[in-house]
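> Provide a 3D model corresponding to the input given below.
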Amino acid sequence: WKLQHLEGRREINELHIPLNRSVKLTMASEDVIHSFYVPAFRVKADVVPGRYTTTWFKPNKPGAYHLFCAEYCGTKHSGMIGQVVVMDPAEYQTWLSGGASEGPLSSKGEKLFQSLACNTCHRSDGTGRGPVLEGIFGKQVQLQSGEKVIADDAYLRESVLNPTAKVVAGYQPVMPTFQGLISEEGLMQIIAYIKSLGPQAATIGDTPAEAPRREGK
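Alright, predicted model coming up:
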């Protein structure tokens, strides 16, 4: 199990979480179906390749609890074990800030967003060839088909890997696919970055504004 906190700290086969606080996991597999299973929490959730699944729980007792994969996943299935460590919130914050971190997921996502030149089309001033992303997460999006969808994790993931599947109204299907060019980890980083963006500058699904024209002299 590879896990990463929003603050950037990574773990392998261990998950540290604070006591009496709701914890939400967004999960994906890069190979076959797995199942995140913590018997003490009565939590079991499939982890599926090609899509996101989520689960949440709220631990009410400190301690270390067994973590298993409850779906036979191959010859190394028996090795997919670990533990969930429930800590006092103050101790958890100390632990979170004490280990090596590569920075928040959103910061890494911003760098990836720029390195893939996403910022050349998705401009905050509404003049790009793609829709404004500021404030889009969790909002309703109007599509060319007339359908309306919510911009959640799954929608953003699909928009990166299969951008012509759900084209925003007022825009052309010009975005290339990044299927095979970006890892699941990279996708989560970009989505974390989009989630971190502030209020949008234009209504989602509105016709994009024309780029400013400069008259020749």
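> Could you use CA atoms for every contact and neighbour count after this?
Fine.
> quick one, helices of the chain?
Listed in chain order, the helices of the chain (DSSP state H) span 89-98, 105-115, 153-161, 184-196.
> Does Ala169 touch Gln140 like I think?
No: the pair Ala169 and Gln140 does not pass the contact test of CA atoms under 8 Å, sitting 12.0 Å apart.
> who has more neighbours, these two?
Ala169 (20 against 14; other CA atoms under 10 Å).
> Check whether Asp125 really touches Glu134, as I assumed.
No: Asp125 is beyond contact range of Glu134, at 9.8 Å (criterion: CA under 8 Å).
> okay, and the common contacts of those two?
Ala201 (CA atoms under 8 Å, 6 or more residues apart in numbering).
> out of the two, which sits in the busier spot?
Taking neighbours as other CA under 10 Å, Asp125 and Glu134 compare with Glu134 leading, 20 against 15.
> Tell me if I'm right that the more buried one and Ile194 touch.
Yes: shown here, Glu134 and Ile194 form a contact pair, counting by CA under 8 Å, at 7.1 Å.
> To compare with the earlier structure, here is another sequence to fold:
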Amino acid sequence: MSHFPLWPAQASGYATEVDHLTIAIFVLVMLLSAPVFILMLVFAVKYRRGRAANRAHRIDHNMALELSWAIVPFLLLLIFYVWATRLYFDIHRAPPDALEIQVVAKQWMWKFQHPRGQREINDLHIPVGKPVRLTMASQDVIHSLFIPALRLKQDVVPGRYTSLWFKADKEGSYPLRCSQFCGADHSLMGGHVFVLSQAAYARWLDQAGVDQSLAAQGEALFRSRGCSGCHGPASTVKAPALNGLFGKEVPLESGQTVIADEQYIRDSILLPQSQIAAGYPHIMPTFQNVLSEADVLKLVAYIKSLGAEPREAPR
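Sure, this is the predicted structure:
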């Protein structure tokens, strides 16, 4: 008889916590519901023949009992709410040293790009014990990245970035799926996550070597698309400086202030008129339908790499 596991293997500490939460909720539900079903069975057998009920006496109320079976389950469920909420927020607060990997979902494939420029389709190689942050975008429809062994699932929505992070603690190969129906070949949109030792991951990076890092590819796009003509240090056009922009507060013409994160930079490239920086003219053209999501991610990586000090104008 073949082995049939109750659920997928655990490949991270987060997966272990999710399983503990699942088991604990199951036990709680059983403890709360078992007395009801047991008493239903007992009364069905005891009173199966029926008899005349004496309704002359007045029913006494036990206020302490009635309050206890309402308050105790509520407090127990509140504990689980706090537990689940902490797990939810944990996967959206990546540590600062996380390995940044860009993901583009497209009918019907997953495209991964590493910081040094290595690219993969439907497979993802990562080092064991290293935090990994995924920044994801969809090229067409809604997709959903699902890695059962890590107990992670995140929708990938057109027009915005979504992200999550994880740290795989066990080497091996684990399935990767799309859990959102995305078209005729949805069932084929899958692959594997390969968790490698640090040495094996370094060898894989060397074997899958590329000429340029992701930021360098973005810099090449920055020049070829004419962005340096307005945003370069030597530009005569009044446009926002990009050095040290990422992570800073940006005052808008509307009076609002936003943080220059990945989403802000993406919107500034594809929907520039939706958020005009205060003090600058409305001259930024849109690159929507000109740049792919993969190209935008390269530009975002380049802008993130710019330090606070002025750089020499690209030539």
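> What TM-score do the two superposed chains give?
For these two chains in superposition, a TM-score of 0.89 is obtained (TM-score structural alignment, normalised by the length of structure 1); 201 aligned residues with a CA RMSD of 1.3 Å.
> Out of the helices of structure 1, which is the most enclosed?
Of all those, helix 184-196 has the most neighbours on average by mean count of other CA atoms under 10 Å, namely a mean of 20.
> Just tell me the aligned range of it in structure 2.
Under TM-score structural alignment, the match for helix 184-196 of structure 1 in structure 2 covers residues 293-305.
> what about that stretch, how far off from structure 1?
Stretch 293-305 of structure 2 differs from its equivalent in structure 1 by a mean of 0.6 Å after superposition (mean CA distance after the TM-score superposition for structure 1).
> Please compute how far that stretch lies from its chain's middle.
Mean-position distance between stretch 293-305 of structure 2 and its chain equals 18 Å (CA atoms, centre = their mean, to the nearest Å).
> Repeat that for stretch 59-79 of structure 1.
With CA atoms, centre = their mean, you get 23 Å for stretch 59-79 of structure 1.
> Also stretch 180-196 of structure 1?
Using CA atoms, centre = their mean, the offset of stretch 180-196 of structure 1 from its chain centre is 6 Å.
> Residues touching it, excluding its own?
Outside stretch 180-196 of structure 1, the residues touching it (CA under 8 Å, 6+ apart) are 6, 28-30, 105-110, 112-113, 133-137, 153, 156-157, 160.
> hmm, back to that, let me have the helices of structure 1 in JSON lines, extended by distance to Pro59 of structure 1.
Below are the helices of structure 1 laid out as JSON lines (distance: least, CA to CA, whole Å):
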{"stretch": "helix 89-98", "distance to Pro59 of structure 1": "11"}
{"stretch": "helix 105-115", "distance to Pro59 of structure 1": "24"}
{"stretch": "helix 153-161", "distance to Pro59 of structure 1": "24"}
{"stretch": "helix 184-196", "distance to Pro59 of structure 1": "24"}
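> how about the nearest residue to the aligned partner of Lys238 of structure 2 in structure 1, chain neighbours excluded?
In structure 1, the residue paired with Lys238 of structure 2 is Arg129, using TM-score structural alignment. Of all residues not flanking Arg129 of structure 1 in the chain, Cys121 sits nearest, at 4.9 Å (CA to CA, 6 or more residues apart in numbering).
> wait, isn't Asn119 of structure 1 in contact with Phe113?
Yes: using CA under 8 Å, Asn119 of structure 1 makes contact with Phe113 at a distance of 6.7 Å.
> how near is the match of Lys238 of structure 2 to Ile191 of structure 1?
19 Å (CA to CA, to the nearest Å).
> and Val43 of structure 1, what pairs with it in structure 2?
Match for Val43 of structure 1 (TM-score structural alignment): Leu152.
> residues touching that match, list them.
Counted by CA under 8 Å, 6+ apart, Leu152 of structure 2 has contacts Leu145, Phe146.
> again, only using 7 Å
Residues near Leu152 of structure 2 by CA atoms under 7 Å, 6 or more residues apart in numbering: Phe146.
> and if you look at Ser101 of structure 1?
Ser101 of structure 1 touches Gly8, Arg9, counting by CA under 7 Å, 6+ apart.
> That one and Gly186 of structure 1: what is the separation?
16 Å.
> and what of Val149 of structure 1?
Val149 of structure 1 is 24 Å from Gly186 of structure 1, by CA to CA.
> what separates Ser187 of structure 2 from Gln180 of structure 2, distance-wise?
Counting by CA to CA, the gap from Ser187 of structure 2 to Gln180 of structure 2 is 10 Å.
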